[in-house]
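Trainee: no sequence for this one, just the structure:
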């Protein structure tokens, strides 16, 4: 096991009662961090979301995913960002997409909260040069860079691993079944966070928390002893 890499589990529920019940379950199953998908909440109110995170009382990533990157938020962009701003005092991290208007990103960064600057492509894996450019931009803005893309070939997944090997404090995920192994091997590259699932699968290729913990604890990807 690589203790520096934390396992995050997303919560994708519609109301406070379901969120708190699910959070308790995920913590019991061994999550290191919870990702609250605010965009799943029915008519989310900034103060209510802040209260939910306070009641969870566990390290939480506040995410209000934009629709163009796989999210479900139905309000305006100003409403979406205002909810995230309200979470800055209680969340461990706030996830904001790189494509977000700079003024909105700046407003979150200025609060002093730790940020994850993210990019998602559910259709393809951009050329590695483009991914390097994306992550470089993210790292100039926030604390952790994140890129999650859909592979078409095995080579696409290897490009994602190349991103992990090139940058520190970076989450790089190849989605879908083809890329699911990148979630397990990420700790080898000292990724700060990897994502697993329980009953809420929020991205293709997520591995359930129980399997993830078994694979990491087995350390099946460490071949040092075999090489010796």
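Mentor: That came in fine, so what should we check first? As the structure is a computational prediction, the values presented were derived from the model and not from experiment.

Trainee: only C-alpha atoms for contact and neighbour calcs from this point on.
Mentor: Noted.

Trainee: ok, and what's touching stretch 99-112?
Mentor: Contact with stretch 99-112 is made by 81, 84-85, 88, 96, 115, 119, 141-142, as judged by Cα atoms under 8 Å, 6 or more residues apart in numbering.

Trainee: separation between the spatially most central residue of the chain and residue 34?
Mentor: Closest to where the C-alpha atoms of the chain average out (Cα atoms, centre = their mean) is residue 195, at 6.3 Å. Going from residue 195 to residue 34 by Cα to Cα, to the nearest Å gives 10 Å.

Trainee: overlap of the contact sets of those two?
Mentor: 8-10.

Trainee: contact partners for the nearest residue to residue 132 once chain neighbours are set aside?
Mentor: Among residues not flanking residue 132 along the chain, residue 163 sits closest, at 6.8 Å (Cα to Cα, 6 or more residues apart in numbering). Listed by Cα under 8 Å, 6+ apart, the contact set of residue 163 reads 128, 131-132, 172.

Trainee: try it against this one:
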């Protein structure tokens, strides 16, 4: 089975023409996913429904599209109030991406609204958690996902079929090489339990888990083009070459 690679593209301006060559370059690398990061936008007033839909049209239908409006507290590049961010997220959902990435730590009312909106619009969800300082123990890391799963079922009353379709993304920062073991163990444990999990470490010490996570069950890993959107991100052509050389995975 071919490993899933997602190319992350930061969206900074409302000039569609500016992104034609960027998307073309991304498509030439044959990724399975493309993520558009709207939290890089210079002017959020330019994030109109029309612009978002036109941007999505640049990507071929056989490539899954992830829309992300990352919160500032978890690495987003602009700092706006949650009410404003929610309005933008609603527009993103209405453009019908394949996936929307939303933080697990988002306000409960916002999470409930987003779950309802995505279900009505047939958009899949990626629930994410980012630690930019450290990698917790395996037990602590597992509890982050397990407690959120309990919250979905018991507090939000989400049907089990949706819970199993959601993707759970838990990202750490490696302070040493050994930290890579934590996300790799998470990927193995949750994927064997038929949960869709994405987990690896950021930073220079985390490159190993960025590459190896898909081998032990991660739903995907992220790669970059010219500009990275996270510490330690690898160019898509390089990571594909690694998979070919090490795992014979084209």
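Mentor: Received it, and whenever you're ready, just let me know what you need. Quick caveat, the model's predicted, so the values are computed rather than measured.

Trainee: circling back: just the closest of the shared contacts of residue 195 and residue 34 of the first structure to residue 157 of the first structure, please.
Mentor: Set against residue 157 of the first structure, the nearest of these by Cα to Cα is residue 8 (20.7 Å).

Trainee: tell me the helices and strands packed up against the longest strand seen in the first structure.
Mentor: Taking DSSP state E as the criterion, the first structure has its longest strand at strand 114-121. With contacts defined as 3 or more Cα pairs under 8 Å, 6 or more residues apart in numbering; DSSP states H and E, strand 114-121 of the first structure has these neighbours: strand 93-97, helix 128-141, strand 144-149.

Trainee: that one vs the second structure, mean deviation?
Mentor: Strand 114-121 of the first structure, aligned to the second structure and superposed, deviates on average by 0.5 Å (mean Cα distance after the TM-score superposition for the first structure).

Trainee: map residue 65 of the first structure onto the second structure.
Mentor: Alignment note (TM-score structural alignment): residue 65 of the first structure maps to residue 70 of the second structure.

Trainee: how deep is its match tucked in, by neighbour count?
Mentor: 22 (other Cα atoms under 10 Å).

Trainee: wait, isn't it in contact with residue 102?
Mentor: Yes. Assessed by Cα atoms under 8 Å, residue 70 of the second structure is found in contact with residue 102 at 7.2 Å.

Trainee: and stretch 12-25 of the second structure, how far out from the chain's middle?
Mentor: Distance of stretch 12-25 of the second structure from its chain centroid, counting by Cα atoms, centre = their mean, to the nearest Å, is 20 Å.

Trainee: what residues does it touch?
Mentor: 38, 40-43, 46-47, 51, 54-55, 58-59, 225.

Trainee: how about that stretch: buried residues?
Mentor: Residues 12-14, 19, 23 are the ones in stretch 12-25 of the second structure that count as buried (16 or more other Cα atoms under 10 Å).

Trainee: next: stretch 50-64 of the first structure.
Mentor: Neighbour counts over stretch 50-64 of the first structure (16+ other Cα under 10 Å) mark 50-54, 56, 58-64 as buried.

Trainee: distance check, the equivalent of the residue nearest to residue 132 of the first structure over in the second structure against residue 203 of the second structure.
Mentor: Residue pairing (TM-score structural alignment): residue 163 of the first structure is matched to residue 186 of the second structure. Counting by Cα to Cα, the gap from residue 186 of the second structure to residue 203 of the second structure is 18 Å.

Trainee: mind listing what residue 115 of the first structure touches?
Mentor: 93-96, 109, 142-144.

Trainee: chain neighbours aside, what residue packs nearest to the alignment partner in the first structure of residue 168 of the second structure?
Mentor: In the first structure, the residue matched to residue 168 of the second structure (TM-score structural alignment) is residue 145. Nearest non-adjacent residue to residue 145 of the first structure, counting by Cα to Cα, 6+ apart: residue 170, 4.7 Å away.

Trainee: run a quick neighbour tally on the one you found.
Mentor: Quick note: residue 170 of the first structure (other Cα under 10 Å) scores 28 neighbours.

Trainee: is the alignment partner in the second structure of residue 8 of the first structure in a helix, a strand, or coil?
Mentor: By TM-score structural alignment, residue 8 of the first structure lines up with residue 6 in the second structure. What DSSP: H, G, I helix; E, B strand; the rest coil gives for residue 6 of the second structure is strand.
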